[in-house]
Structure formats: structure tokens, C-alpha cells
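> Test case, fold it:
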Amino acid sequence: MTLRRSFHTILVMMVCASAFGAAGKPNKAKAVKVYILSGQSNMVGIGQVSGGTVRWGDEILNPVVSVYAGAYSPKADYDRMTPITTKALPAYGGTKPTPFPGGGTHVVRGFIRMKTSGVYEFNPGYSDSSYNIMEVDGREVYRKEVGKDAVRQGFKFVEGTRYPFKITFLTDAANGLGWSWRTDIPGTLDTVVKVDKKFPHLIDDKGNWTVRKDVWYRGVVTATANQWLTVGCGANAGSIGPELQFGHIMGDFHEEPVILIKASQGNRSLAWDILPPGSERYTFEGRTYAGYKDTTPSWIEGQEKKPVNWYAGKQYDDFVQGVHDVLDNFSANFPQYSDRGYEIAGFAWWQGHKDGNAAHASRYEFNLVNLIKSFRAEFNAPKAPFVIGTIGFKGWDMAGPHVTVANAQLAVSGDTGKHPEFAGNVLTAETRDFWIDPALSPRNQDFHYNGNAETYLNVGDALGQAMVKLVSARDTRTGNKTRAQLQEDFLKLKFGMFLHYNMATYQGVQWVEGYPSPAEFNPGGPVDTDAWADAAVSAGMTYGVLTVKHVGGFCLWDSAYTTYDVMHPDCPYQQDLVAQFIESFKRRGLKVGLYYCWRNPGFGDQFKVLPPECDPATHTLAEQNEFQKAQIAELLTRYPDVFYIWNDALDDQVMPAEEILTLMRSIRPNVLGSANWWSWAKKGTPYVDIAVKETRHFPETNQAPGETCWKLEQGWFWNKGYRAASAEAILGHMAKAHARHSNFLLNVAPDRQGRFEASSIKTL
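Presented below is the predicted three-dimensional model:
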């Protein structure tokens, strides 16, 4: 099947990619991974970052500057002090604001009235005058101290309402220059990331756009940024294309550095401008259409041709030359990688709008097959992974020849079987699901997806996920080891500790109903995770798995996606228990895994698997899945020592295991994933790495990597009066598990103080 979620391309002369560097010398380090992205204007990148910065003007009302004696002091209360001079400012903002008096500390007061409701941010001052503190309606919205970066907070304005403002300048440089911009225009990157809280990895801890120091972007022909990957690698500094999210995915996937080279140009067709070399003329409805290098686009046989100042394939040649110019001078262009060389790791293609006439659309599949083969042959990369995004204009309401183009793009995907040579090395991602209506976008421009940044991010995500799937399948490798080697390493661990400790511990139940108050999670002091680890070591265990989110939805870490966790203001614990657990086990040489419970309708609605922010009663299945995927990504990103995710109730009707395992591997190539939901556990790899059985044994004939989970006490979670089984009984089950190609994961349930029962310690 083709991927529906959420070159292209040209490459380069492969300078002995894997084993040799750009100069032909053996590499000491692994070669840099080079991906080439190509297409027309939407690959160039028209996703809008913000509403645009506007100079202050008539929205500033009645500005007055007061000058106070002496240099600025943070201890001074200028609202209570008497100024040495006060001056009205008839011209404020614009390019020539009224000059300030000078001398002392300047404080400007007045009112702001915005013409359009929305959330705005500010840049008061310019150059040295930008060192100031700005308040609106008593709230600090901007602060930039000397030697520090600016810190901004958005302020929500209601159209036509006057709000008092104050700007206190911290140096003797002070003037009326300033800018503002709206941050919640639907569909801009500002709104998608900062307001809607999607794609949170795109901003850093200070609220600035993330800069990837392991992914370099280089554009040729258009979108010519040359920098570490961040926002602004689209058509201009205020736009993005698919490269942003694609680069994040590939940067996370590879241990090696990544270079993205994007060769793209707007208003170009595959049937004329980007026609691959060797393409022959063809006839459609009585007209002959150009082959490669022809200068007449089409003609009727027997009539005079009308040449133009262009030729079929000219843009293809320009793309190729642009990429060659970069890679033929690899060491000069990328001195930081000159000793490593590069490898052509894959191609990505997103194009098709210009081929939306019947003649070009009829030939699209044929031309795309030729394009794939041409790139690969020219750059000596015969099986390099090649991913394609369908066109998605107007979503599933698309009509006419554009549907023919989309169907052609789907047809070349290696999983359709139509082109057997593309099996396992070409994959098409369906993008029509990512269409967003103009009413929810920055502008009404369907051929540019209405400038909606979320669409461009989703397309980049789909292309990246498709590439991860192909790269993994091509090499049968993820990271440094094959999946089989990782499974073999897992089975060598033999014996682990399962720790069921969560809100159910304090409810006296195995499955929590509803949403108990975070105040109930109260161990009465720090949980001694060192004691857990010591007990594991004494029992001969080699790894541990903690229930970081169980039924009830309560999280044992400080999640960015919910307040229903250990850091909730009402929770007495106020510590990251996941980090504690990992640190304790890691110090003793034990490996660590995390248990995560998935939303599953089979639980019944009284059992709230998801926190209140994504309660199934008020959120769609798609929203629930996005929430859960975001938390999985958060856990794998925040805790790099985690080697294993234990997936509970991963129902294939709700969240296909294939999708979540692909996501996990795109973030951490060597991470392992299990599933205890039988329809997937039976399938085994490539969907799940480890099949799980709970208080049941695998058949004697089992050969799939397995994990047998057993309870030391009567329940998974602690309850008063529970006693541990004998060591003899546990050893018997362990021996049976090991004989059936399975690890043995023994559950030990901490009590409400986070301690093990004496009988449990004795058995261990």
C-alpha cells in the first residue's frame, strides 16, 4: 500500500560514497548522508512563517516620553519618580520618529490600538535602542538586557480596544522605532507551532526556532539558503517547504551528519521543463509533443514548428548542474566534513501542478519512471531510495487531469507491483489528506496550498517517514545493527524487572477509572529508585521496565503535552520519576525500558488511558493518535538511554503498530518495540520487534523473539495483603520462558511509599 500520512532530484556524482571520501581517500568517520530534494514551487517552499513584520504607525496613540535622572536602575520605580523632562511625541514609529530629549533614563508611555484582533509580539527599538523592557496593560511582553537575547511574550489584542503600554530603555540609546507582528494568523508557522502547539521540536527552550547543527541545508536554482537547517529555507527567509520536517526526521534517524540539497523551481512541468534525457517524442490527440532537447513544445505533423527560447529538459539540466557544482566541490563547500566524504542517501520529489493538462498528465507515469531511472543512472546510485509526494491541491475534491497525475505518482510506488524494479526502493506518500481550507490558512492560493505551513510540515513528515522505511528496508539496518542483531542482543538480557507503579497504586485497583486527582499520587517523600535497582541487581536481572503511563493517563514525567503528571501543581511529588528510575538503573549497568499504554476502545470509556487534554470523550481518534505519538517522541528524545518501549494495547484498528514503530525508529534507530495486542504480536517483525505474553507461556516451538511477563505478587499493581510467590515457582516459570526463545520479565510492585514488600525482597 502507498503511505498516506502525516525528485526530485538530482544527485551527484557519487564520490565513492560509503568507503571513500570526496577526494577518494578512505574515511576515518562515516560518510555524510546527502539527500536531494526537487520539484516545482511547492518544493521551493511557500509555507508562510508569520503574518509579516509591520513598522509601528497609527496604532500607537498619545505617546509621551519622560526622562528620569541618572542611568537605568532595576531597583528604581519610575512610575513613582518625578521626571526631569516630559515630551509628547507627535511622530512615533514609521521611519522618522520624533527625536527623544536625551540624557537620563527614557520611559515612553501611551496606548496601542490594533486594527485586527489577535496575538501580537513586538520588537521595540532598533540596534542599541532595542535594549529595553516593554509592558502592555501591565504585562511584560518584551525584555532585552545588554548582552542577552530578547525574550518575548505574545499579547492578545481585541480589535479597536486601547491598551496602555510602557517602554523603559536600559541605555542612553532610545528612539521611537519599533515593529509588531501577529502570531496567530491561521496556518502560519507561528500559529501552528506556538499557538496550536504542534511540531514542538521546531522551537527551543527559549522559544526560538530550533537550529539543527547536524543537518546542513543548501539550495540551488531557488530557495538558495546555505546554512544549518532551520526556519527560512523556503522561497525566502519568511517561508518553509517540506525540507524542514524532512530534515528533522532524517537528522534524527541517522547517526551521521545529513546534508539536504534542494534543486527546485516554480512553474515547471515534468513533460517539458524537467523532461529526463533520452525521453522521446509522443503523440496525443493528433499533436506531437517534445522529446528531450526539442525546442518546440508541441506541433501537428506537416505544419511548421514554432521554436521557443527553451528546450525540453532544460530545467532538468539546470537542476543537475546546480547539484554537481555543490558536490564536485564538496570539501570547499562543506569544510567541516571534508575528511568524511559523502554518500547519496536518497531522493525526494514533489511536483505535478504544471502537468495538469490532459496531454502532460497522460504521460506523467512514463516520464516519472524515466526520471527515477535517469537520476539513478547518472549518479551511480542504482537503488538509492526514492520517495514521492502526490499532488494534493483541493484535497480529495481534486478533479480533472490533476487526478491523473496523482494516480500516476501512486502507480510508480514500489508497493503497487506495477513496476517490480521499484519494489522496496520507491515509495509514494499520499498528501491529499494534508489539504487545509483557505479559511484556515494565511491566504487563498490553492496551487500553493494556501501558504499553510502545517501542510508543508505534514508533507515533509510523510516524505521523511517514507524515506526512513525505505532506508531501513534497503539495508535491513537501523543504526549500527540489523534488526535481527538487536533482537538477538535483547534475548541475551534474559531476565528483567517490570515495575507497575502509577496512579493505580494509590487507588487499590489494577485499572484506574476516571481521572483521580494528581494529589493522590503521594509517596510521602522521594521514591528510592536506587533500592529498586539494587534489588534487580541482587536478583540477577539485567534490565528494568517502568509503567510511565498506564490506564488513567497519569504520567510519571513532566510531559509537554499534559499537566496530568508528577509536576502538576496539586501533585506532592514534583520530581521526574522517569529520570530518577533511568539514572538509578543506568548507574548499576542495567538497561532501561518504558511501558506506555495506548488508547484502546476495548478498555471501555470508564478507563481513561489518555490524560484530560486528550480525553476520547472530547477528541477525535486522529487527535488522540497525534497526542500519543507526540508523547512517544518526547520520551525517546528526552531520555536517550531508553532502549525499549513496551507498548500495551496497541490496537491495529486505532494505531497501527507499523506506524508507531516506524516513528520510533525514525527518532532512535536502535530502539526496540514490543506489543501485547495479539493481532500485531503474531505478525512479528517488521511491525514489532518483541512479542509479549502476560502470565502465559509461548508454545514450545516458538522461534520469534519473545518476552514472558509474570507477576511476583498476586496483581500487577500493589495492594494491601499481596504476598510474593516462592523463588522456586518463579524459577520454574523463568526456565520455561528461556526454553521457548523468550526473556522473562518479572513484575515487582512497589507500595504507596515506592517500596517493595518484605516477601518480595526475600524471593528476589
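
> switch to C-alpha atoms for all contacts and neighbour counts from now on
Noted.

> mind checking which helix or strand Ala348 is in?
If you go by DSSP states H and E, Ala348 is part of strand 342-350.

> Show the subsequent helix or strand relative to that strand.
helix 358-362.

> Kindly spell out which helices and strands sit in contact with that following helix.
Packing partners of helix 358-362 (3 or more Cα pairs under 8 Å, 6 or more residues apart in numbering; DSSP states H and E): helix 401-411.

> hmm, 10 Å instead?
Applying 3 or more Cα pairs under 10 Å, 6 or more residues apart in numbering; DSSP states H and E, one finds that helix 358-362 makes contact with strand 282-284, strand 287-289, helix 364-378, helix 401-411.

> got the angle between the longest one and helix 401-411?
So that's helix 364-378. 40 degrees (axes from the mean of the first three to the mean of the last three Cα atoms, to 10 degrees).

> mind listing what's buried in the helix or strand just after helix 364-378?
Using DSSP H and E, the next helix or strand after helix 364-378 towards the C-terminus is strand 386-389. The neighbour-count check on strand 386-389 (16 or more other Cα atoms under 10 Å) flags 386-389 as buried.

> Please convert those to CSV, extending it with distance to Gly715.
Formatted as CSV, the buried residues of strand 386-389 follow (distance: Cα to Cα, whole Å):
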residue, distance to Gly715
Phe386, 50
Val387, 48
Ile388, 50
Gly389, 49
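
> which one of these is nearest Val107?
Ranked by distance to Val107 (Cα to Cα), the buried residues of strand 386-389 are led by Gly389 at 53.9 Å.

> show me what contacts Leu3?
Leu3 is in contact with 389, 410, 413, 415, 427-431, 462-463, 465-466, 659, counting by Cα atoms under 10 Å, 6 or more residues apart in numbering.

> Next, the structure of the following sequence, for comparison with the previous one:
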Amino acid sequence: MYKFDREAYDRRMEWYRDARFGMFIHWGLYAIPARGEWVRSIEQIPKEDYMKYFEEFNPVDFDPRKWAKAAKEAGMKYMVLTAKHHDGFCLFDSQYTDFKSTNTKCGRDLVAEYVDAVRAEGLKVGLYFSLLDWFHDDFPHYGDRNHPMRNNPAYKNDDRDFDRYLTYMHNQVREICTNYGKLDVLWFDFSYDTLRGEAWKATELIKMVRKLQPDVIIDNRLEVSGEGYGSLAAGNPTPYHGDFVSPEQMIPPNGIQDVNGNDIAWESCVTMNNHWGYCANDHFFKPAPMLIKKLVECVSKGGNLLLNVGPDARGNIPEESIERLAEIGKWMKKNGESIYGCGKAGIEKPDFGRVTRHGNHLYFHVYENTVGPLPLPGVKKEEIQAIRYVATGAEIPVSTSWVHSDYPTMAFADLGEDPVLPDGVDTVIDVILKK
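Modelled structure (predicted):
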């Protein structure tokens, strides 16, 4: 009978709850057709036709040190790379397949180079691993909801042995948990239909992972997909429960709570444009100010933001992404203390922005100025020790103006005569409460 160890859980989650901001990297053969990471499934491309990308793969500009530096400059604390996506192509030197980067013109173990580069920048190392594998002959083909050959009766499953596939998949997980040093995050993707939980032999899998990587943090997708919370949230954790919930392409309206109403760890994974993998024609990138505010939103609701980049076929992160990372980083250098180690403030969201909290520090994120002094909902004047601009440390007086005399139970901050905020994206004010 499995017994959830809350103490061990809280210990391994401590850095993750403090970090709040990470980089997701979707990259593989699909960068060459440049129509997104699901291209083989969406276009129902046969294996033989997809192999031309394997023969061509040679990312001459691949330099994970540049990726890691970009992440660090953006204020990110951890990175997660797709070691193997659904197409089955491995960026690592697996002994169980020939469908891997070391057998391409590239001829290198790209995961090995990535983990070294990430550690060199002092960031936490994460690897993504797909439970699906459209390349392996024993993974369900015809009739499967996602397989490229799902509608082709020539690919029936009569001679396929799913147990043989599971042995292969477990062996590969063992490889990435053994050959690349300490892993901080292992990001499985994903469960669907009847393929969930013990269909993956998940108890056996996680027992092995925990033996090899006792402190690794694991997502919840052995049980669910981007939708669904998993057994930890349901109050009956399985041996393969996720350490965090993984909403995709959305931010939960109220954070995420378990069945008892207690806040639980979660991480929104979000793309900068509309695809995870490189898509040459997708130029619909979210502006940096929007991404900064979405990071703040996640933290204010008790969650993390895992922001994706999709490097191109040569191994370069798109310029649009680099520009946004730099702009986010500029803001983070001045205001990072309102993100790292912060969480829900426990007070009502103000009209002008959001609030994050770390101990007795309430960080008011001001997106638009108010007419008159700035109201601080949930804060009384007598509770305040000091108010400071986070970016400069400059003092902000507590307002004594008569204009808010009708609101004696609420404190107001005097931001001065200039109606234009110092930071037009997010001016962060640190309201320090008396201990």
C-alpha cells in the first residue's frame, strides 16, 4: 500500500516553488518541416516519408550554452528540453534505438551537451520524455487517437506487442535517469484514453525513477494530459502521482486546489506564439509586456510559468523569442524579488494589477495608475512598516490626503504628482508589513 510522504515531497519541491519561472524547449526533426511538433500526426505522414528529415538533420548552429544564457538572462531558474517527443526521435544516445541524434549527420548526444550547458549557468536541469512513440513498431497504430497511421488499415495492430514497447520505454527512461547526472525535473507527456496510469506500468516506472533520481520533480501526466489534475489533487495519491499539475496554454482562474481546498503546486506551460515546435509561418508572438504580466499572474495564484521556445532546424532560438526573453530579463533584473519565492498574497486582487507575497512583503504590481493616491486593499495604515519601489528602493510615503477619508480602514500610497508610472508595463511596489 502506497503511503504519501509529505515531508519528502515538500523538501524536493522547495526550490521549484521558489523558482517560479522556467524555459521549455521543443526541438527535434520537426524543426525541418517547420510546421509544428505534431506535424507527422496532423498530416498523417508515413514513417518512410518522415525519415527524410532524419537523413537531413544537422543543426550546425546548435549551442546549448546560448540557450542557457538566454534563459538565465531572462530570469529563468530551470530548463526542460524534449529529450524525446512523440515522433520517437531521441536527442540522446540511446542504446535501444537507431532513431537518435548520434546517428544523424550531427553525430552528437545533444542531451549530454544540453545538461552540461544548463548546469554551467547554475540553472536546474529538466528533461521531457514522451510516453508516446510513433516510430516504435509496437506502439498502437491503427485506431489510436494520435498515431499518424490511425486511419490506415494497412497498419493494424495484430502483431504489435505493447509490453515489448513498455520495456523499451522503461529502458529509455532508465538511460536518461542514469547517464546525465542529477536531474531536477522529469516531464512526462502524456496520458489519454486507456493509456494512463498502470497502462504505462507507472508504479514500476516511478519506483525505478525514484531509486535513480530520488529528488527529481515529476509532472502529473502519467495519469492525465494537459487537462485533469491527477491523484494528488484528488486526495488519494498513487505511487505515480504528479508532484505538480500541468495546465497547458492557459492559466487557472483561481490557481489550483485539491479536493480539500488546499493550494497545490502547478505550472502553466505556455508557448510564445501558437506552436511548441518551430513553425516558420507562425509569427503570432505574444508581446513581452503580456508575458511579464502572465508570469506575475501565475505567481499571484501560487503557480509557475514554463515558457516555451522552439529552436529552428539549425538550432537557433527564433529572434522574436530572443527579443522577448531579453525584455523580460530587463524587467526581472529590477523586479525579480517580487517573483522568486513569492506566491499568493491572501488579499483581494486590486483593479490596477496583481499582488504577490513573500513573508511580510506584499508586492503590488501596478499596471495602470489610479486617480489620486494608490489604494492598498487588504492593508491597514497601522500595519505598514515602509513602502518602497522595488526597482530603485525609493521610499513611497503613506498617503495622508483628505480625498480617501471615506475609507479609513484602507491604506493608500502616495506615488506623487506624475500620473505616468515609472514602469509602463508593471511598476512594482513593496509594501513591508510590521512583523
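
> Geometric centre of the second structure: which residue is closest?
In the second structure, the centroid-proximal residue (Cα atoms, centre = their mean) is Leu306; its distance is 2.2 Å.

> Now do the lengthiest helix in the first structure and strand 342-350, the angle between them.
The helix that spans the most residues within the first structure, counting by DSSP state H, is helix 453-475. Going by the same axes, to 10 degrees, helix 453-475 of the first structure is angled at 130 degrees with respect to strand 342-350.

> Flag every buried residue along helix 453-475 of the first structure.
Using 16+ other Cα under 10 Å as the test for burial, helix 453-475 of the first structure gives 453-472.

> Please report the distance of Met51 of the second structure from Met23 of the second structure.
Separation of Met51 of the second structure from Met23 of the second structure (Cα to Cα, to the nearest Å): 29 Å.

> quick one: which of those two has more around it?
Met23 (27 against 14; other Cα atoms under 10 Å).

> does the counterpart of that one in the first structure sit in a helix, a strand or a coil?
Aligned by TM-score structural alignment, Met23 of the second structure pairs with Met497 of the first structure. At Met497 of the first structure, secondary structure determined by DSSP: H, G, I helix; E, B strand; the rest coil is strand.

> show me the contacts for Met497 of the first structure.
Counting by Cα under 10 Å, 6+ apart, Met497 of the first structure has contacts 532-533, 535-537, 539-546, 592-593, 709-710, 744-749.

> quick one: it from Ala533 of the first structure, how far?
Met497 of the first structure is 9 Å from Ala533 of the first structure, by Cα to Cα.

> repeat for Asn522 of the first structure
For Asn522 of the first structure, the distance to Ala533 of the first structure - Cα to Cα - is 21 Å.

> who has more neighbours, the two?
Legend: neighbour count by other Cα under 10 Å for Asn522 of the first structure and Ala533, higher for Ala533 (26 against 19).

> Mind listing what's buried along whichever strand or helix holds Glu48 of the second structure?
Using DSSP H and E, Glu48 of the second structure sits in helix 47-56. Using 16+ other Cα under 10 Å as the burial criterion, the residues of helix 47-56 of the second structure that qualify are 50, 53-54.

> Quick one: these as TSV, columns for distance to His275 of the second structure too.
Output for those, formatted as TSV (distance: Cα to Cα, whole Å):
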residue	distance to His275 of the second structure
Tyr50	19
Tyr53	19
Phe54	21
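
> How about Tyr687 of the first structure, nearest residue that isn't a chain neighbour?
Leaving out its chain neighbours, the residue that sits closest to Tyr687 of the first structure by Cα to Cα, 6 or more residues apart in numbering is Glu658, at 4.8 Å.

> Give the next helix or strand downstream of the helix or strand harbouring Phe585 of the first structure.
For Phe585 of the first structure, the enclosing helix or strand under DSSP H and E is helix 577-587. Next in sequence after helix 577-587 of the first structure, counting helices and strands by DSSP H and E, comes strand 591-597.

> mean shift of the next helix or strand after that next one relative to the second structure?
Counting by DSSP H and E, the next helix or strand C-terminal to strand 591-597 of the first structure is helix 621-638. When the second structure is overlaid, helix 621-638 of the first structure sits 0.8 Å from its aligned residues on average, using mean Cα distance after the TM-score superposition for the first structure.

> In the second structure, what range does helix 621-638 of the first structure match?
The aligned range for helix 621-638 of the first structure is 162-179, by TM-score structural alignment.

> Buried residues of that stretch, list them for me.
Within stretch 162-179 of the second structure, judged by 16+ other Cα under 10 Å, the buried ones are 162, 165-166, 168-177.

> check contacts around Phe498 of the first structure.
Here Phe498 of the first structure is in contact with 536, 543-547, 593-595, 709-712, 716, 744-749 (criterion: Cα under 10 Å, 6+ apart).

> Just the ones of these in helices?
Counting by DSSP H, the contacts of Phe498 of the first structure contribute Ala536 to helices.

> just the buried members of the contacts of Met497 of the first structure?
Here, 16+ other Cα under 10 Å leaves 532-533, 535-537, 539, 541-546, 592-593, 709-710, 744-749 buried among the contacts of Met497 of the first structure.

> so where do the helices sit in the stretch 251-400 of the second structure?
For the stretch 251-400 of the second structure, helices defined by DSSP state H, counting those that start in this stretch occupy the ranges 288-300, 319-335.

> Of these, which stretch is the most buried?
Of all the helices of the stretch 251-400 of the second structure, helix 288-300 has the most neighbours on average by mean count of other Cα atoms under 10 Å, namely a mean of 22.

> how far apart are it and its match in the first structure?
Helix 288-300 of the second structure sits 1.5 Å off on average (mean Cα distance after the TM-score superposition for the first structure).

> That helix corresponds to what range in the first structure?
Using TM-score structural alignment, helix 288-300 of the second structure pairs with 727-739 in the first structure.

> can you check stretch 245-252 of the second structure too?
So stretch 245-252 of the second structure sits over residues 691-698 in the first structure, by TM-score structural alignment.
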